[in-house]
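*Asks:* Predicted coordinates and the sequence they were generated for:
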Amino acid sequence: MSYVLFNNEIEKASKTGVSYSDRGFQYGDGLFETMISQNGTIRFLDDHIDRIKRGLKELQINFPSEFQDKDFIYDAYKTLKKKNEIEGDCRIKLMIWRKEGGLYTPNNSNYYTLLSIQPFVKADSKKCLTVDYAESIKVPLTPVSFCKSLSSMTYTFAGIEKKTRELDDLILINYDGYLAETISGNLFWIKDKVIYTPKVAVGCVSGIARKNIVAHLEQKGYKVRKVFARKAELLEADTVMTTNVTGVTMIKEIGEKQYKVVDAWKKVFEQAYE
C-alpha cells in the first residue's frame, strides 16, 4: 500500500481519485517537478521550487505557500518515506494543478497539490545511448516551455517513436529547425573543449541539472556557450551527452554518426551533482 500527500494530508494513493471535472485530468492544467533525494538531502530543492513557482505564475495559478517552506517539504518527504517503508534514495514528484471550474477558460486560480515518492534506482553509469532525431513531433515554444507540464504530449509522441524505432532516446528539434533537447533531458555537446547547449529560447525545458552544470563548468573555467544550433553543428561535435536530475548519460551514436565517449568529461559534469 503506497501513501501520498494530497492537499497536505497523508492519504492512501488508492483513495486520491479525481472527479471527472478535475482540470488536471481534463486539460492538463498544471505543472510538476521531479526531484531526487540523496543521503537524505533533496538535490537542487530551491531551484525546483523556483521553477514551478515561475511556471504557475505564467498559468495564473496561485502558489501554495507551504511549499516555499523547506522544513514543510522535508517533513512531508520524511513522513512519506517512513509510511512507504522506503530505504535509501528517493524520486520525489510534486504536482500542482488548478481546481475545477470553466472549460478551456478557467474561472479560478486555486489549486490542488500532490506529493509522492518512490525508490530511486540510479541508471547504469556505463550505459551509452544510441539515439536519432525525432520525426513525429517538434518542440513548440510556449510561455511554460521552460517547465514541466501535466500536458506532456510532445514527449509522449517522442516516447512512442523511440519505442517503435527501438532507440534509447531521441533528440527533439523545434519548429525553426533548432536543436532543443532529448525526451527527458537537456542536450550538451563538446567541440574543441568548448561546451555547447541549446538556449532555453528554443523551447526546451530549463533543466535544473542543466542550470547547475553550467554554473559548475563556468566556475571551473570552462567555456560554455548557450546557442541556437542545427543538426550540422552536432555533426561536428566530438562528444555528446544528455542530462537531467537523475544524472549524466553519454550518447555514442546519433543516426549513423558515432561520437567519442569520454569518461573524463562525464566526471566533470557529474561534479555538479555533488
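*Replies:* The structure has been received and is ready for your questions.
*Asks:* contacts and neighbour counts: CA atoms only from here.
*Replies:* Will do.
*Asks:* how near is Glu270 to Tyr259?
*Replies:* 19 Å (C-alpha to C-alpha, to the nearest Å).
*Asks:* ok, now how distant is the closest residue to Ser184 other than its chain neighbours from Gly185?
*Replies:* Distances taken as C-alpha to C-alpha, 6 or more residues apart in numbering put Asn244 closest to Ser184, at 7.1 Å, once the chain neighbours are dropped. Per C-alpha to C-alpha, Asn244 is found 5 Å from Gly185.
*Asks:* Overlap in contacts, those two.
*Replies:* Any residue near both Asn244 and Gly185 by C-alpha atoms under 8 Å, 6 or more residues apart in numbering counts here, and that gives Gly207.
*Asks:* Just want to know which of these two has more residues nearby.
*Replies:* Gly185 (26 against 18; other C-alpha atoms under 10 Å).
*Asks:* The stretch 51-200 of the chain: helices as residue ranges?
*Replies:* Under the criterion DSSP state H, counting those that start in this stretch, helices of the stretch 51-200 of the chain are mapped to 70-83, 153-165.
*Asks:* Put this next to the previous one:
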Amino acid sequence: MMNTNGLLQSKSDANIDLENRGYKYGDALFETLKVVNGKIFFWEDHYFRLMASMRILRMDIPMNFTMEFLEEELLKTVEANNLLKATVRVRLNIDRGEGGKYLPLEETNINYNITVEAHHQPFYGNLPYEDYIVDLYKDFYMAPGFLSGLKSNNKTLQVIGSIYASENQLNNCLVLNTNKSVIEALNGNLFLVKGDVIKTPPLDDGCLKGVMRKQIIDLLKNNPNYKFEETSISPFELQKADELFITNVIVGIQSIGKYRKKTFANNVAVDLIKLLNAKLRLT
C-alpha cells in the first residue's frame, strides 16, 4: 500500500498524471526515512530540511504540512503495510502538481506520496567493510552551491555513477565538484579520518545536506577525542587517510575498505556507531 495525498491504495492502482511536474521536470523533493517500531529516526531534522528545501524551490507550503500531520501520514502508511512493529525504509515524495512549462502555473497543488519497504537492520551496526571498494567518478561533476545539496528528484549523476560503479565492480563512487574537490559518495556524505582529525566537505562545496551528516557532526563537536573540520577534501588526501566512511540514515555509517591501492581501518567508525546508537536509545 502507498499513500497519495492521504489516500491509501495499492501501487498498481496509483497513477501519475503525464503533466506531473515531478515526472516532467524533476520539480520534486524527497526524504528517505528510517522507521523502527513506529518511531521515525531524526524526524525533526528531516522535516525542517524538507521545509527549507521547499522554500528554496519556491514551493507554496500547504498550511496543513505541519510536522504532526506528515508524521501521522507516514505512520498511517507504515501501519497500512503491517510494518508498524518492524524496521522500514520510507520515501516521502513532494511535487508541485501538474501544469505549466518550466514556469509553473500561478496556482499549483502540492502533492505528496509515501511508499514503504521492509528493512532488515533496526539499529546501526558495524557493517562488513574490508571488501567495500570505491573509486572516483570523473565522467561528470557536481556544481558547488546549495542547489546541489537539495534532495531533489534530479539524480542523474547518481544514477549513471551507480551504473559506472556496477560495470567496474565497485561498491560505490566518490563524487567530485567542478573545482575537483571530493564532496560525497553516490549515496551519502563522506568523512575522512587522519589521526585525531575528522573532515567532511562543507555544504557550499555542493554536498548533500544529509540528516545523518548532521548527527555525526553533532557527535564529533561534543567529543574531546577528535578534532572536527568542515573543509574541502582533495583527491590527494584520500590515499593518505587512516579511514574513510560514508553516512546516510538507512545504513548509518559504511566504512570504506579500499580506494585504489590503499586499505583503511574502521576504528573511529565503530566508535561513532556506538555513540549514535546510544543517542537513539536516549531519545
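*Replies:* That came in fine, so what should we check first? Just so it is clear, the model here is predicted, and its values are computed rather than measured.
*Asks:* circling back: please produce a markdown table containing the helices of the stretch 51-200 of structure 1, extended by distance to Lys226 of structure 1 and mean neighbour count.
*Replies:* What follows is those, written out as a markdown table (distance: least, C-alpha to C-alpha, whole Å; neighbours: other C-alpha atoms under 10 Å):
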| stretch | distance to Lys226 of structure 1 | mean neighbour count |
| --- | --- | --- |
| helix 70-83 | 31 | 16 |
| helix 153-165 | 23 | 16 |
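*Asks:* a markdown table please, covering those helices and showing distance to Val121 of structure 1.
*Replies:* Formatted as a markdown table, those follow (distance: least, C-alpha to C-alpha, whole Å):
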| stretch | distance to Val121 of structure 1 |
| --- | --- |
| helix 70-83 | 15 |
| helix 153-165 | 20 |
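*Asks:* out of those, which comes closest to Tyr178 of structure 1?
*Replies:* helix 153-165 (15.8 Å; C-alpha to C-alpha).
*Asks:* so how much does the closest one differ from structure 2 once superposed?
*Replies:* Following the fit onto structure 2, the mean deviation recorded for helix 153-165 of structure 1 is 0.7 Å by mean C-alpha distance after the TM-score superposition for structure 1.
*Asks:* What range does that helix cover in structure 2?
*Replies:* The aligned range for helix 153-165 of structure 1 in structure 2 is 156-168, by TM-score structural alignment.
*Asks:* check contacts around Met2 of structure 2.
*Replies:* 8-11, 77, 113-116.
*Asks:* at 10 Å what do you get?
*Replies:* Met2 of structure 2 makes contact with 8-14, 74, 76-78, 80-81, 113-116, according to C-alpha atoms under 10 Å, 6 or more residues apart in numbering.
*Asks:* With Asp47 of structure 1 instead?
*Replies:* If you count contacts by C-alpha under 10 Å, 6+ apart, Asp47 of structure 1 has them with 53, 207-209, 211-212.
*Asks:* wait, Thr200 of structure 2 sits on Ala185?
*Replies:* No: counting by C-alpha atoms under 10 Å, Thr200 of structure 2 stays clear of Ala185, with 11.6 Å between them.
*Asks:* Mutual contacts of the two, please.
*Replies:* In contact with both Thr200 of structure 2 and Ala185: 191, 207, using C-alpha under 10 Å, 6+ apart.
*Asks:* neighbour count winner among those two?
*Replies:* Neighbour comparison, Thr200 of structure 2 and Ala185: the larger count goes to Ala185, with 25 against 22 (by other C-alpha under 10 Å).
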